[in-house]
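1. Can you look at this prediction? I've put the sequence above it.
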Amino acid sequence: MSDETPQPDRLEGAPHPRETLQLIGQDSAEAAFLEAFNTGKLHHGWLLSGPRGVGKATLAWRIARFLLATPDPDDGGMFAPEPARSLDISPDHPVARRVASGGEPGLKSVTRSVNPETKRLRQQIVVDDIRALNGFFQMSSADGGRRVVIIDAADDMNVNAANALLKMLEEPPARATLLLLSHQPSALLPTIRSRCRTLRLNTLGPDQMRAALAQSGVEITADADALAALSGGSVGAALRLSLLDGTRMYGELLGLMDTLPLMDRPRALKLAEAAAQRGAEEKRALLFNLIDLFLSRLARTGATGAPPLPRVSPKEPSLLTRLSPDARQGRIWADVQQRVSARAQHGLAVNLDPAVLVLDTLLSISESAPSKAPSA
């Protein structure tokens, strides 16, 4: 695949999910799939759900390699093979080699495609992307082998694409398995959900996060505990934070918030101007995510009486406690979070001046800080 080809199912700077052979922290999901396979109850449609970045795509590619490389379970005769104990397939297996090179004829990956007219990546999976699967099923059915489709993400399908997929799920091709990845399954058509078996993937703890980051091949300079806290247990989010220097950005945000209730205006303006620089779109989006996270942690501190775990930095707990000393202030921060998040999303969508948007967000936070907060 050309380096210039957009890959919406891959985080820039990180390996593609098909290159990650091991999946960490999702043993129960793997075990559920293996049980269905070994008992001959393999469903034709599987919905892999969970937050972004917890391993749904990695699991889908592991399942694809496994299905295409593993013979069907026997009916229990004297020469029946041992039940499969793992989804692991050796990298040297011919199927694994073909999958790695993108040349496996029994596998099709569906993502947002490039619009041939604009030459830009579409914002949705369109009906033609789904209808193209008909040709794939017809061409690959001659040898009678399995066929696997990965749709990443099913959330990206427009209405027509979703309806076309629904028809395939209602009348599935023989020996075909469709793996649908969804970050928000409640937004999918109920009829699509009802025709799939769901595998729910969970967020990762700090130790699992360390292991997952270690195998990513990406140089990680940030503290693993900080990444676990800021990412919400999502490996994908942690990699993004690391690649965009997100822990440093959050540290700058904490430093600014430590000047409340009288926010340091020049410091706020400097942060806003940095976020408004040309080519800083990803960092700007990350900044708003970090602001949202900070407000969420403030609200939880007030509601529970203690800063949430894991801790991002040694200084963060005292700051959260100072700015959110009780349940009343926690409710104020929860309202602020909802208001500024909606404002930021709208502003980014309509291309408001980013410096003004960032500064407006920071000043809104300043106005809601307790006026007589004691010094940290």
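-> Received the coordinates, thanks. Numbers count the residues shown, from 1 in each chain.

2. can we go C-alpha only for contacts and neighbour counts from here?
-> Will do.

3. Which strands and helices lie in contact with whichever strand in the chain runs longest?
-> As assigned by DSSP state E, the longest strand anywhere in the chain is strand 176-182. Helices and strands touching strand 176-182, by 3 or more C-alpha pairs under 8 Å, 6 or more residues apart in numbering; DSSP states H and E, are strand 45-49, helix 56-69, strand 147-151.

4. Pull the distance from it to the chain's centre.
-> Centroid separation for strand 176-182 versus its chain: 16 Å, with C-alpha atoms, centre = their mean, to the nearest Å.

5. Provide the contact partners of it at residue level.
-> Applying C-alpha atoms under 8 Å, 6 or more residues apart in numbering, the contact partners of strand 176-182 are 43-50, 56-57, 60, 146-155.

6. Ok, which of the helices and strands packed on strand 176-182 comes nearest Ser231?
-> Closest to Ser231 of the helices and strands packed on strand 176-182, according to C-alpha to C-alpha: helix 56-69, at 15.8 Å.

7. tilt between the closest one and strand 147-151?
-> Interaxial angle, helix 56-69 versus strand 147-151 (axes from the mean of the first three to the mean of the last three C-alpha atoms, to 10 degrees): 170 degrees.

8. of the contacts of strand 176-182, buried ones?
-> 43-50, 56-57, 60, 146-155 (16 or more other C-alpha atoms under 10 Å).

9. In this structure Ser140 contacts Arg147, no?
-> Yes. Counting by C-alpha atoms under 8 Å, Ser140 does reach Arg147; the two are 7.2 Å apart.

10. so what sits against both of these two?
-> Common neighbours of Ser140 and Arg147 (C-alpha under 8 Å, 6+ apart) are Gly106.

11. which residues of the stretch 101-250 of the chain fall in strands?
-> Here the stretch 101-250 of the chain has its strands, by DSSP state E, counting those that start in this stretch, at 107-110, 147-151, 176-182, 197-200.

12. Below is an additional structure, to be compared with the one above:
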Amino acid sequence: MSEENDRPDQAPGAPHPRDTTRLIGQDHAEHAFLEAFASERLHHGWLITGPKGVGKATLAWRIARFLLATPDAGEDAGMFGAPPPPTTLDISPDHPVSHRMAAWAEPGLACITRSINEDTKKLRNEIVVEDIRKLGKFFGLSAADGGRRVVIVDSADEMNTSAANALLKMLEEPPARTTLLLVSHQPTRLLPTIRSRCRILRLSPLGPDDMATALAQTGIELPQNSDHLAALASGSVGAALRIAALGGMEMYAELVGLLASMPRTDRARALALAEAAAQRNATDKFELLLNMFDILMSRLARTGATGEAPLPEACINESETLRSLGGNAQKGRAWAEVSAEITARTRHGKAVNLDPASLVLDTVFKMQETAAR
């Protein structure tokens, strides 16, 4: 393995998944893998699915470390028989495999992510067939630690068609003693034949207590009102880190303030949002702003459907604003419909490279129109 300067498999401000040795709140998935390992019928392909930021990549790296450091069941059988099967994926940080993985020097592991385009020197938007074909050389190297190899693809959703077909051939005819771990946020985007050749490990959003523990583990300084952050992140540690790093809590509070002025619209606030979205090199913040719009309209629709604003609040005075503009079933349906319309318009606008500021203003005016109804 070799480390790249720009890693698409690492959330902004968060440690890389290989360095997050403890996985919070996903014991069921770990136990399912350990049961398969102990059965001596370990499947060669595993599809690790669930929402973004709940620990899928962390689990993949934990499994990889475990497989490369743990002999097969029965391999260590001595005069007193084989030792009991492992009950945890934990591997000591002092183990040689842990040291090699920390140094990106483990010969039995290959990690496939979006790569740098040698012509443009920029990170590609997808995993290309050349990235998958590199595995041929990896499989051809001499085996280490008894011949076991592990491949992590993060994320498999980002493979283009040629890359997906190349990986499918490996799943159909897997090299001996090889385990492929596919991280997938949206498994429906994968070829059905890829899904059918993998065992699935599903991870779930984290509850409030697990979220607090997982965020504390990252070592980042959390905002004062962590309840607001937890509400916006919806059980995803990765989302929480991204929101905190890019000022998402402030964005959301500004959107709620803008919504509170409707059906009249505070044009100065709307223009300030639009101008911020149009700044050079602000792509990540623009994407996060669109996500904050989605969250706001989703919470509006939920308020109408249930008659109560979601708790905890995602910012100060949010509940009052949501009840005012989305407090009954009819209003909730209207916000759900406009949310779907805005998502489609935004997707089209991005596809034709519409100015980000225009997209933001268009979204604000659609919200104003809905509030006026």
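-> Perfect, I can see it now. Note that the structure is predicted; figures quoted are calculated from it, not measured.

13. Any idea what the TM-score comes out to?
-> The TM-score (TM-score structural alignment, normalised by the length of the second structure) is 0.95; 371 aligned residues with a C-alpha RMSD of 1.8 Å.

14. wait, which of the strands of the stretch 101-250 of the first structure is closest to Pro261 of the first structure?
-> Closest among the strands of the stretch 101-250 of the first structure, using C-alpha to C-alpha: strand 176-182, at 40.8 Å.

15. tell me the average deviation of that closest one from the second structure after fitting.
-> Mean deviation of strand 176-182 of the first structure relative to the second structure after superposition (mean C-alpha distance after the TM-score superposition for the first structure): 0.4 Å.

16. What range does that strand cover in the second structure?
-> Aligned using TM-score structural alignment, strand 176-182 of the first structure spans residues 178-184 in the second structure.

17. do stretch 256-276 of the first structure as well
-> Going by TM-score structural alignment: stretch 256-276 of the first structure matches residues 258-278.

18. Could you work out the end-to-end span of the matching stretch for me?
-> 18 Å (C-alpha to C-alpha, to the nearest Å).

19. buried residues in that stretch?
-> For stretch 258-278 of the second structure, the neighbour count (16+ other C-alpha under 10 Å) marks 258-260, 262-263, 265, 270-271, 273-274, 276-278 as buried.

20. So which residues of the stretch 201-350 of the first structure form helices?
-> Per DSSP state H, counting those that start in this stretch, the stretch 201-350 of the first structure carries helices over the ranges 206-215, 224-231, 235-243, 246-257, 265-275, 281-304, 316-323, 327-349.

21. Please pull up the equivalent of Met211 of the second structure in the first structure.
-> Aligned by TM-score structural alignment, Met211 of the second structure pairs with Met209 of the first structure.

22. Pull the contacting residues for Asp264 of the first structure.
-> Contacts of Asp264 of the first structure by C-alpha under 8 Å, 6+ apart are Leu256.

23. Distance-wise, check the residue lying closest to Val235 of the first structure once chain neighbours are set aside relative to Ser231 of the first structure.
-> Closest residue in space to Val235 of the first structure, ignoring its immediate chain neighbours: Gly53 at 5.2 Å, by C-alpha to C-alpha, 6 or more residues apart in numbering. Gly53 of the first structure is 9 Å from Ser231 of the first structure, where distance means C-alpha to C-alpha.

24. Give the equivalent position in the first structure for Asn353 of the second structure.
-> Checking TM-score structural alignment: Asn353 of the second structure goes with Asn351.

25. so how many other residues sit close to that match?
-> Using other C-alpha atoms under 10 Å, the number of residues around Asn351 of the first structure comes to 10.

26. Shouldn't it be within a strand?
-> No. Assignment of Asn351 of the first structure by DSSP: H, G, I helix; E, B strand; the rest coil gives coil, placing it outside any strand.

27. What lines up with Asp119 of the second structure in the first structure?
-> So, by TM-score structural alignment, Asp119 of the second structure is matched to Glu117.

28. Which residue lies closest in space to Phe288 of the first structure, excluding its sequence neighbours?
-> That would be Ala344: by C-alpha to C-alpha, 6+ apart, it lies 7.2 Å from Phe288 of the first structure.

29. Just list the residues touching the match of Asp119 of the second structure, thanks.
-> So Glu117 of the first structure contacts nothing (C-alpha under 8 Å, 6+ apart).

30. and for stretch 82-90 of the second structure, what are the contacting residues?
-> For stretch 82-90 of the second structure, using C-alpha under 8 Å, 6+ apart, the contacting residues are 21-22, 30-31, 34, 38, 62-63, 66, 73-77.

31. what comes up buried for that stretch?
-> In stretch 82-90 of the second structure, counting by 16+ other C-alpha under 10 Å, buried: Leu89.

32. what's the answer for stretch 296-316 of the first structure, then?
-> Applying 16+ other C-alpha under 10 Å to stretch 296-316 of the first structure flags 296-303, 306-308, 311-312, 316 as buried.

33. about what we covered before: need the helices of the stretch 201-350 of the first structure in TSV (columns: distance to Leu180 of the first structure).
-> Converted to TSV, the helices of the stretch 201-350 of the first structure look like this (distance: least, C-alpha to C-alpha, whole Å):
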stretch	distance to Leu180 of the first structure
helix 206-215	23
helix 224-231	23
helix 235-243	18
helix 246-257	30
helix 265-275	35
helix 281-304	26
helix 316-323	39
helix 327-349	27
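
34. Just put the strands of the stretch 101-250 of the first structure in JSON lines and tack on distance to Phe288 of the first structure.
-> As requested, the strands of the stretch 101-250 of the first structure are exported to JSON lines (distance: least, C-alpha to C-alpha, whole Å):
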{"stretch": "strand 107-110", "distance to Phe288 of the first structure": "30"}
{"stretch": "strand 147-151", "distance to Phe288 of the first structure": "29"}
{"stretch": "strand 176-182", "distance to Phe288 of the first structure": "23"}
{"stretch": "strand 197-200", "distance to Phe288 of the first structure": "28"}
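
35. Which among those strands is found nearest to Arg131 of the first structure?
-> strand 107-110 (10.7 Å).

36. Okay, buried residues for that closest one please.
-> So, applying 16+ other C-alpha under 10 Å, buried residues of strand 107-110 of the first structure: Leu107, Lys108, Val110.

37. That strand: average distance to aligned residues in the second structure?
-> Superposed on the second structure, strand 107-110 of the first structure shows a mean distance of 0.3 Å to its aligned residues (mean C-alpha distance after the TM-score superposition for the first structure).
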